[in-house]
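Student: next come a sequence and a model predicted from it.
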Amino acid sequence: MEGIVQNTEFGCGPACVAMLCGISLEEAFDAFEQRDWDVHGATENELSAAFSSFGFILGQASDIPDERGALFNRRENLLLWGPILNRHKAVNWKERSQRAEFRFDTPKVRSFHFNKESVDIAIETFDHWAVWDGSARALRDPYGYQCMFVPVYAHLILQP
């Protein structure tokens, strides 16, 4: 699979369609209604319609398990959704170093749980689409790996 970098601020959806369908970014954009991609991104329903127009089916969403390596053993190509954290925002970690469990309520991360203690913080996040390349067992992030991406659920991409 060829990695494709989005060329607009909110063009991650079309970039993922291009990667998963093996088409150009321009062809992928043509499958969506006209909009300012620097202001508005694609919804799940719009992505489903775009995949369908190229002969693919966007499968049902499933949660990605919290365990390390949950994606690594997947051999299928997946469309991933999750928040992308804004790297320009400073985060106050309250001087704690324990492993945190994320609780997402987009567009903000609302709380972290440290050893059964809860600490409320706010981090600016954006909905983001990325691709799991099952044959290479690699994340293909159209944003270009410039921010932290936390995949929360995955869609299997099927061909009829």
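Tutor: Noted; the coordinates are in hand.
Student: can we go C-alpha only for contacts and neighbour counts from here?
Tutor: Noted.
Student: do a quick rundown of the strands in the chain.
Tutor: 57-63, 78-85, 101-105, 108-114, 117-120, 125-133, 138-140, 148-149, 153-158 (DSSP state E).
Student: any buried residues in the first one, and which?
Tutor: Within strand 57-63, the residues scored as buried using 16 or more other C-alpha atoms under 10 Å are 57-58.
Student: that one - contacts with which helices or strands?
Tutor: Where contact means 3 or more C-alpha pairs under 8 Å, 6 or more residues apart in numbering; DSSP states H and E, strand 57-63 is packed against helix 44-53, strand 153-158.
Student: A further structure is provided below for comparison with the first:
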Amino acid sequence: MKTVYQRTESDCGVAALAMLADVSYEQALEFLRGSFRHTRIISSGKILAGVTHFGRTPLGDRCIRIGERQLCDLDHNALLRGVLIEGQRKFGHWAIWDCFDQTIRDPYAYMLPFETLGLLEVSW
């Protein structure tokens, strides 16, 4: 999987969909714009609809709390719900767990700490 970077401050969901579905940023954006009235804030439901549209299978219908699970124990790539931390501020953010390379693919190009709050695995 290659990292797809977001192009604005608020389009991490577009980039996350592109990575999970193995499509271009433009294809992910076109799907989201064509399927949903508002694309400024991308919910997990919108990302899951896109993942399904592009032929992948979500292994659930929503993100679940990560709890005691370790990302390295996952058998599939996963959508990660979390926050970017900048000083005292936290921003909602989407990233991807790449189970093959055992790494988090963060679409935000500026290295900020990322706290994972939930996940949803996606099967190829």
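Tutor: In hand now; what should we look at? Quick caveat, the model's predicted, so the values are computed rather than measured.
Student: of the helices and strands packed on strand 57-63 of structure 1, which approaches residue 75 of structure 1 most closely?
Tutor: For residue 75 of structure 1, the closest of those is strand 153-158, at 10.6 Å, according to C-alpha to C-alpha.
Student: with structure 2 superposed, average distance for the closest one?
Tutor: After superposition onto structure 2, strand 153-158 of structure 1 sits on average 1.0 Å from its aligned residues (mean C-alpha distance after the TM-score superposition for structure 1).
Student: read off where that strand ends up in structure 2.
Tutor: Aligned by TM-score structural alignment, strand 153-158 of structure 1 corresponds to residues 118-123 of structure 2.
Student: one more: stretch 135-143 of structure 1?
Tutor: Using TM-score structural alignment, stretch 135-143 of structure 1 corresponds to residues 100-108 of structure 2.
Student: ok, now which ones touch the residue most central in space within structure 2?
Tutor: Nearest to the mean C-alpha position of structure 2, counting by C-alpha atoms, centre = their mean, stands residue 16 at 3.6 Å. Counting by C-alpha atoms under 8 Å, 6 or more residues apart in numbering, residue 16 of structure 2 touches 4, 47, 79, 94-96, 107.
Student: can you select the buried ones from these in ChimeraX?
Tutor: Selecting only the buried members of the contacts of residue 16 of structure 2 in ChimeraX, with burial defined as 16+ other C-alpha under 10 Å, works like this:
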select :4,47,79,94,95,96,107
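Student: in structure 1, which of the contacts of residue 16 of structure 2 remain in contact?
Tutor: Counting by both residues aligned by TM-score structural alignment, their matches' C-alpha atoms under 8 Å, the members of the contacts of residue 16 of structure 2 that carry over to structure 1 are 4, 79, 94-96, 107.
Student: show me what contacts residue 60 of structure 1?
Tutor: 155-156.
Student: repeat that for 7 Å
Tutor: If you count contacts by C-alpha atoms under 7 Å, 6 or more residues apart in numbering, residue 60 of structure 1 has them with residue 155.
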